[in-house]
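# Take this sequence and fold it.
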Amino acid sequence: MCHSTDSRPPAPPNPGEVAEHGRLELTAADGNRFAAHHAVPATPNGRSVVILPDIRGLHPYYEDLTQRFAEAGFHAVALDYFGRTAGIGARDDSFDWQAHIGQVTPDQVRTDVAAAVDWLREHGAGAVFTVGFCFGGSQSWRLSASDLDLAGVIGFYGKPELVDDVVDDFGKPLLLLIAGADVATPQAEFRQLADRLSAAGKDFAMHVYDGAPHSFFDRSFGDWRDACADAWRRILDFTGHHA
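This next block holds a predicted model:
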């Protein structure tokens, strides 16, 4: 399960200032109106991220995470999955995500991400990447096979079974950040995915954090500071290389 016990996400190395941040309402091509949160860096690095949350949608943790990415120089937008079924509302710990997550489809995620990418483009965003967590990690990886104008896709502890049907169509660089003690997915499944990507000649990098639990970056980063610092470094290196 993905539950955040820390009040803020782990800080990036050498954090800078955030110029502005706040809530947005975006409209997708199918007419879906959904909530998002954005943050603008005071010192841009020429890169942007669309953040795909875990099963809770636009939980306050992910609003804070946009600011962490802005501190690292990224223009960041985090989106909510539940506009179609729950409207625009708070996604705090009282929100019943279980009643809605099963109704979210990959096509809907792609359509909403497209709206977030368009918004970033309108605001001079530069190279755009997706970064996802848990459910959002799988959805981020899937977007490697999409027609969206993305420079790369990043996912923390997604599920390989949720991308099996699109692996052969992957066309954008991938970064897979894996919890070595993930109880949600056997490590053998990640190894099989890596073998399949390698055999197909896909552009990817995968790193396994030995002993780290599922959701180490957003649930218990206080206990996994070294892993989180390394994950930040890999994100910065990956996005810098592919921007």
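# When you work out contacts or count neighbours from here on, use the C-alpha atoms and nothing else.
Will do.
# Can you point out the buried residues in stretch 204-224?
By neighbour count on 16 or more other C-alpha atoms under 10 Å, the buried set for stretch 204-224 is 204-206, 208-209, 212-221, 224.
# Which of those fall within strands?
204-206, 208-209, 212-213 (DSSP state E).
# follow-up on the earlier one: so which two of the buried residues of stretch 204-224 are the farthest from each other?
F204 and S220 (26.6 Å; C-alpha to C-alpha).
# And the strands in this structure, which stretches?
18-27, 33-41, 47-52, 75-79, 127-133, 152-156, 174-181, 204-213.
# mind checking how far the fifth one is from the chain centre?
Read that as strand 127-133. 5 Å (C-alpha atoms, centre = their mean, to the nearest Å).
# what residues does that strand touch?
46-54, 117, 137-140, 149-158, 215, 239, 243 (C-alpha atoms under 8 Å, 6 or more residues apart in numbering).
# Same question for stretch 198-215.
Against stretch 198-215 from outside (C-alpha under 8 Å, 6+ apart): 1-3, 133-134, 156-157, 168, 170-184, 194, 197, 224, 227.
# Can you turn the buried part of those into a ChimeraX selection?
Applying 16+ other C-alpha under 10 Å to the contacts of stretch 198-215, the buried members can be selected in ChimeraX as follows:
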select :2,133,134,156,157,170,172,173,174,175,176,177,178,179,180,181,182,194,197,224,227
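# What about this protein, which residue is the most distant from its middle?
A199 (25.5 Å; C-alpha atoms, centre = their mean).
# Next one: it from F238, what distance?
From A199 across to F238, the span is 21 Å (C-alpha to C-alpha, to the nearest Å).
# if you skip the residues just before and after it, what's nearest to Q67?
A39 (5.4 Å; C-alpha to C-alpha, 6 or more residues apart in numbering).
# So E189 is in contact with G158, correct?
No - between E189 and G158 there is no contact under C-alpha atoms under 8 Å: 10.8 Å.
# which of those two has more neighbours?
G158 (29 against 13; other C-alpha atoms under 10 Å).
# so what's that one up against?
133-139, 178.
# try 7 Å this time
Going by C-alpha atoms under 7 Å, 6 or more residues apart in numbering, G158 touches 133-135, 137-138.
# Can you show me the helices along the chain?
Taking DSSP state H as the test, the helices found in the chain are 60-71, 83-86, 106-122, 135-142, 187-199, 225-242.
# Mind putting those into CSV with distance to A11?
Converted to CSV, the helices of the chain look like this (distance: least, C-alpha to C-alpha, whole Å):
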stretch, distance to A11
helix 60-71, 6
helix 83-86, 29
helix 106-122, 23
helix 135-142, 20
helix 187-199, 27
helix 225-242, 8
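# this one as well, want them side by side:
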Amino acid sequence: MDQRIINLFDEYTHKPLKRDEFLRRLAVLTGGMATALSMLPKLELNYSNADTTSEYQDKIITERVTYPGKDCTMKGYLARPNSKGKFGTVVVIHENRGLNPHIEDVTRRAALAGFLALAPDALAPQGGTPSNEEEARGLFGKIDNAQNLQNFILAFDYLKSRPESNGKAGCIGFCWGGAMANQLAVHVPDLKAAVPFYGRQPDAADVPKIKAFVQLHYGEMDERVNAGIPAYEAALKAAGIKYELFIYKGAQHAFHNDTAPTRYNEEAAKLAWGRAMELFRKTLS
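Predicted coordinates for the structure are as follows:
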């Protein structure tokens, strides 16, 4: 697909670009509105591809949970191995569409890998993630950033209170959630590992606060996010932070999201996921 179309869709999903303006510009790129409309299914998320774990349901236990947030009650989706013992804990952080079927599936994948995994819903203070993506997108603009950060920090307190937790915690986030994973690395001193996928980088001045091992995953074609890599890596090196940085050749923003037809990159996604789980096994056991 024309890279200009993918870049336009990225702009639409991450900036205040209204749908009618997005469609108008898409029509210009594709040669007409009819072609633009026919292309939407190739660009927008398809949740029919969201369930990759159903055949393993006997190996994990899932539940809807709540926990105390900052002046609110937080909602989340929790998955854990269906076995006795204590497990390393992982906070899974969704993209800027909220806690949707894809992220629930990713949470189950983390449980299958042997972790107690929780995906908080950042939109819980607004009543929770709606099924309509456009509505969810609008709600993200209403998030109180300070409250939101505290709500995710408090997720670790909740996980530590679970009898299945071994007390060691990491986080993994995607896009909007990748940026949050970076912020949690800055603001949670006892975090063992942070794994941001194509997420906005923290301010260089905050990097010395990081105590976690940071594993960074980027798509080669993701120019918008990748612009912040040099300053982040320089700050990590200067502060002596343990980190790994991977850039996947030919991969787009959201390359791990298998419900994003034109951006999903199976090879890069599987390699990155394997690297993330291996890091968690080393740091959270």
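# that older thread, out of the strands of the first structure, which comes closest to L58 of the first structure?
strand 75-79 (6.0 Å).
# Show where that closest one falls in the second structure, residue numbers please.
Aligned by TM-score structural alignment, strand 75-79 of the first structure falls on residues 116-120 of the second structure.
# The matching stretch: average distance to aligned residues in the first structure?
In the superposition against the first structure, stretch 116-120 of the second structure averages 0.8 Å from its aligned positions (mean C-alpha distance after the TM-score superposition for the first structure).
# how far is that stretch from where the chain is centred?
Worked out by C-alpha atoms, centre = their mean, stretch 116-120 of the second structure lies 12 Å from the chain centre.
# same check, this time on stretch 51-58 of the second structure
20 Å.
# quick one: buried residues of it?
D51.
# Name the nearest residue to the most centrally placed residue in the second structure, ignoring sequence neighbours.
Nearest to the mean C-alpha position of the second structure, counting by C-alpha atoms, centre = their mean, stands F174 at 2.2 Å. Spatial nearest neighbour of F174 of the second structure, excluding adjacent residues (C-alpha to C-alpha, 6+ apart): F197 at 4.7 Å.
# repeat for V40 of the first structure
Counting by C-alpha to C-alpha, 6+ apart, the residue nearest V40 of the first structure is H75, at 4.9 Å.
# what about that neighbour, neighbour count?
Neighbours of H75 of the first structure (other C-alpha under 10 Å): 31.
# Over to L65 of the first structure?
Using other C-alpha under 10 Å, L65 of the first structure has 24 other residues around it.
# Please list all residues in contact with it.
P9.
# Alignment lookup: it to the second structure.
L65 of the first structure maps onto V106 in the second structure, by TM-score structural alignment.
# Over to F135 of the first structure?
That one, F135 of the first structure, aligns with W176 by TM-score structural alignment.
# How much space separates the residue nearest to that match when sequence neighbours are not counted from I210 of the second structure?
Counting by C-alpha to C-alpha, 6+ apart, E95 is the residue found nearest to W176 of the second structure once chain neighbours are left out, at 4.8 Å. Here the criterion is C-alpha to C-alpha. By it, E95 of the second structure lies 22 Å from I210 of the second structure.
# For I210 of the second structure, see how far away A194 of the second structure is.
Applying C-alpha to C-alpha to A194 of the second structure and I210 of the second structure gives a distance of 10 Å.
# before we move on, the earlier item: tally up the residues packed near the match of F135 of the first structure, please.
With other C-alpha under 10 Å as criterion, W176 of the second structure counts 21.
# now the one 4 residues further on
Counted with other C-alpha under 10 Å, residues neighbouring M180 of the second structure total 27.
# that older thread, if we go to the second structure, which of the contacts of G158 of the first structure are intact?
Conservation of those in the second structure, assessed by both residues aligned by TM-score structural alignment, their matches' C-alpha atoms under 7 Å: retained contacts are 133-135, 137-138.
# Which member of the residues you listed is positioned nearest L24 of the first structure?
For these, the nearest to L24 of the first structure is F133 (20.7 Å; C-alpha to C-alpha).
# For that closest one, give its distance to F216 of the first structure.
10 Å.
# cool, L24 of the first structure as well?
Relative to F216 of the first structure, and taking C-alpha to C-alpha, L24 of the first structure is found at 28 Å.
# got a list of what the closest residue to T111 of the first structure other than its chain neighbours touches?
Leaving aside its sequence neighbours, T111 of the first structure sits nearest to A28 (C-alpha to C-alpha, 6+ apart; 6.1 Å). By C-alpha under 7 Å, 6+ apart, A28 of the first structure lies in contact with 111-112, 115.
# could you redo the last one with a cut-off of 10 Å?
34, 108-116, 118 (C-alpha atoms under 10 Å, 6 or more residues apart in numbering).
# repeat for F280 of the second structure
88-90, 110, 113-115, 168-172, 192-195, 213, 274.
# of those residues, buried ones?
88-90, 110, 113-115, 168-172, 192-195, 213.
# separation between F74 of the first structure and D92 of the first structure?
25 Å.
# tell me the most buried of the helices of the first structure?
Each of the helices of the first structure was assessed for mean neighbour count using mean count of other C-alpha atoms under 10 Å. The highest is helix 135-142, with a mean of 28.
# now the residue lying closest to V225 of the second structure once chain neighbours are set aside: how far from Y232 of the second structure?
Nearest residue to V225 of the second structure, sequence neighbours excluded (C-alpha to C-alpha, 6+ apart): R200, at 6.0 Å. Separation of R200 of the second structure from Y232 of the second structure (C-alpha to C-alpha): 10 Å.
# Please apply the same query to A36 of the second structure.
Going from A36 of the second structure to Y232 of the second structure by C-alpha to C-alpha gives 37 Å.
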